[in-house]
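> this one's sequence-less:
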């Protein structure tokens, strides 16, 4: 039985798709190319899903693309598909049967109906209990590996010591042993985590006089991980300075930009200050990516949620202006690292931030124009 999670959408796949789209559709706008890439990626994932009705397939694939491929930026594999499928309603026999067949095909075994029902129940429990530090798919693999032999593709119960007939007995339900195996898998994995991450004690902390929580840490959300700061290696010309908001609003208003309004304006400026980035650089990026989000665009309010096109496109990742501004700022700071002295900062960031090789030229031109019209002479 194969036990390692198989890749469904790998970094190599994504790289090939982006390279092909860039080569074939290089003359299209960046948001259109991002849309083509996202569609190709989703098609790959769709082909690997259980035989659900089309509506459920789209729901699962969209969740996978958003939460795994885009937000976490990791390869999509079997464990992600299985966990996403657990969010569906398995009172529907069609959905249950499709996932049942998919798991059997992936693991190369035959699983009895009642046993698989127990697998689903425990999988849902594990998926909803992040403190266990156990993947639902890993628990399934461990359970099946303990009770099934792949060559015969037949369910086989392992004998317990002391049983009269050498087996578990006819009166015992498979789900009971399924639960025990899952519990054992969970406790074993949790023990491994505990030994590698022992709880902090009072003796290891400064004496603050306040009680210390020694419970194991709960995994952080993707948003918190995104907000992690990196060392800022931007040159001084791209570091944070105070800008005249009145002039900035006037400049954006001349562009009929929705970003001249609140909460967009202050949110972008505050993100720039928090990450020590010139505020006009962030606005220049929105100018390059989305022409400053003109109010006349039919999707202006949606675009304004992600005018930086972080994670490829506002269509693919539609969040809030607060989150997208923080992600864009953090990405700029992160990508500024390791720049050779003889390389322009925006050119260096371009190689990692955008697929368009002329992106930095556009941003630079917009930034310089904004500085001339908004900043005082001695501030440029």
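Arrived safely, thanks for sending. Remember, predicted model here, so these are calculated numbers, not experimental data. Numbers count the residues shown, from 1 in each chain.
> hey, let's count contacts and neighbours off CA atoms from now on
Noted.
> all strands for the stretch 51-200 of the chain, in order.
Using DSSP state E, counting those that start in this stretch, the strands of the stretch 51-200 of the chain run over 76-77, 148-149, 154-155.
> can you tell which of those strands is closest to residue 247?
Using CA to CA as the measure, strand 76-77 is the one of the strands of the stretch 51-200 of the chain that comes nearest residue 247, at 45.8 Å.
> thinking again about what came up before, for residue 349, which of the strands of the stretch 51-200 of the chain is the nearest?
strand 76-77 (26.6 Å).
> after the top helix by length along the chain comes which helix or strand?
Using DSSP state H, we find that the single longest helix of the chain is helix 174-196. Using DSSP states H and E, the next helix or strand after helix 174-196 towards the C-terminus is helix 222-226.
> now the strands of the stretch 51-200 of the chain in a markdown table, with distance to residue 45 and mean neighbour count?
Below are the strands of the stretch 51-200 of the chain laid out as a markdown table (distance: least, CA to CA, whole Å; neighbours: other CA atoms under 10 Å):
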| stretch | distance to residue 45 | mean neighbour count |
| --- | --- | --- |
| strand 76-77 | 8 | 20 |
| strand 148-149 | 28 | 19 |
| strand 154-155 | 29 | 16 |
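> out of the ones you listed, which comes closest to residue 272?
Across these, the minimum distance to residue 272, taken as CA to CA, is reached by strand 76-77, at 32.3 Å.
> here's the one I want to compare it with:
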């Protein structure tokens, strides 16, 4: 396979260049990436993450203190570095451990990140948080099926997260970037009693599922089986009946959706922790396309106007963490203005949010 030729200035999420760009790969990956320094960078260093070594440990020990760092380690589960380990460095991580990524998929997402308009992504995030901040009550609608759920984000505790736009010193971000979300607690820490208490109504799932696992390779076969069992959702919709952020029931909208609805219902019955809607996500990367496979980076997919997605479970607290893309849905403010999705409208604005690691499923 010929090397993928990119330059450091292709990755706009790092902002203004630093002296050093650091590429970190796993022991069996990275040899097909050619990454010479671009405008403003003096050098590129390429480090290998040894088995058994934490990403944060390697960064703290071996990476210059103001470097920009890209970690691409297929098949490796990467714990987020602590603030002390990361320091003032900027870090982007391709989520490549919790779902199987082929070399072809890795190359696709590297090329996609190089094409992403980071300035536009930052503007989209600002518009999103302005609209959300000005409206206590939000609505998620699916026009094709007629479902509607209300989300009052002033009820209970909510944490807003931004994985989009330009990194600041000390920030870490998924790669490619392009996801906004709200969770009932800190995104990397599962709290069984936490709820998005203001979320009530019916949600339609119709789109690609994503099934994340944790580090035990023995879970790989069941991960693939679960993904295949839920794959009818690509073409056939199910309805989730939600009360105070908890899934109370699953109904297939068509006969073709019945197998996926039955699989979901079994999952919720076998482990009630999956009934908690842990995350409402919003993909805003309009450069990436959906990879038709079980692929974690699909979560940033934003079509042309943004995509609602939904997360249940969080590893390792639950065996799997599931995300569902809902490209037919729209997020609306209380006056009917579309924040994103099929009915998108935009305004300018600001709202406080956390810029930190992704879901922990790197």
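Arrived safely. Because the structure is predicted, anything quoted here is derived from the model rather than measured.
> now the TM-score, please.
Overlay of the two chains. TM-score (TM-score structural alignment, normalised by the length of the second structure): 0.23; 143 aligned residues with a CA RMSD of 6.8 Å.
> how about the strands of the stretch 51-200 of the first structure in JSON lines, adding distance to residue 274 of the first structure?
Putting these into JSON lines (distance: least, CA to CA, whole Å) gives the following:
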{"stretch": "strand 76-77", "distance to residue 274 of the first structure": "32"}
{"stretch": "strand 148-149", "distance to residue 274 of the first structure": "55"}
{"stretch": "strand 154-155", "distance to residue 274 of the first structure": "58"}
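> out of the ones you listed, the one nearest residue 279 of the first structure is which?
Closest to residue 279 of the first structure of the strands of the stretch 51-200 of the first structure is strand 76-77 (CA to CA; 35.3 Å).
> let me know whether residue 247 of the first structure touches residue 372 as I believe.
No - between residue 247 of the first structure and residue 372 there is no contact under CA atoms under 8 Å: 11.1 Å.
> anything in contact with each of those two?
Counting by CA atoms under 8 Å, 6 or more residues apart in numbering, no residue touches both residue 247 of the first structure and residue 372.
> between the strands of the stretch 51-200 of the first structure, which one is closest to residue 331 of the first structure.
For those, proximity to residue 331 of the first structure was assessed by CA to CA; strand 76-77 is nearest, at 22.1 Å.
> could you say what helices and strands the closest one packs with?
Packing partners of strand 76-77 of the first structure (3 or more CA pairs under 8 Å, 6 or more residues apart in numbering; DSSP states H and E): strand 7-9.
> before we move on, back to that, out of the strands of the stretch 51-200 of the first structure, nearest to residue 55 of the first structure?
That would be strand 76-77 among these, by CA to CA, at 20.0 Å.
> that older thread, please identify the buried residues of the longest helix of the first structure?
174, 175, 177, 178, 179, 181, 182, 183, 185, 186, 189, 190 (16 or more other CA atoms under 10 Å).
> and the furthest pair within those residues?
The farthest-apart pair in these, when distances are taken by CA to CA, is 174 and 190, at 24.0 Å.
> please report how far the closest residue to residue 148 of the second structure other than its chain neighbours lies from residue 240 of the second structure.
With CA to CA, 6 or more residues apart in numbering as the criterion, residue 148 of the second structure has its nearest non-adjacent residue at 4.5 Å, and that residue is residue 141. For residue 141 of the second structure, the distance to residue 240 of the second structure equals 12 Å [CA to CA, to the nearest Å].
> hey, what's in contact with both of those two?
Shared contacts of residue 141 of the second structure and residue 240 (CA under 8 Å, 6+ apart): residue 203.
> tell me, how many residues neighbour residue 249 of the second structure?
Using other CA atoms under 10 Å, the number of residues around residue 249 of the second structure comes to 16.
> isn't it up against residue 266?
No - contact criterion CA under 8 Å: residue 249 of the second structure and residue 266 do not qualify, at 10.9 Å.
> helices or strands up against the host helix or strand of residue 266 of the second structure?
Using DSSP H and E, residue 266 of the second structure maps to helix 258-270. Here helix 258-270 of the second structure touches helix 220-230, strand 246-252, going by 3+ CA pairs under 8 Å, 6+ apart.
> so which of these is the most packed in?
strand 246-252 (a mean of 19; mean count of other CA atoms under 10 Å).
> quick one, that strand and helix 258-270 angle?
Strand 246-252 of the second structure and helix 258-270 are oriented at 160 degrees to each other (axes from the mean of the first three to the mean of the last three CA atoms, to 10 degrees).
> hmm, back to that, closest to residue 182 of the second structure out of the helices and strands packed on helix 258-270 of the second structure?
Nearest to residue 182 of the second structure, of all these, is strand 246-252, at 15.0 Å by CA to CA.
> distance of residue 94 of the first structure relative to residue 81 of the first structure?
Noted for residue 94 of the first structure: a distance of 17 Å to residue 81 of the first structure, by CA to CA.
> more crowded one of the two?
Ranked by neighbour count (other CA under 10 Å), residue 94 of the first structure and residue 81 place residue 81 first, with 21 against 13.
> touching, that one and residue 62? I think so.
No - in this structure residue 81 of the first structure lies outside contact range of residue 62 using CA under 8 Å: 11.1 Å.
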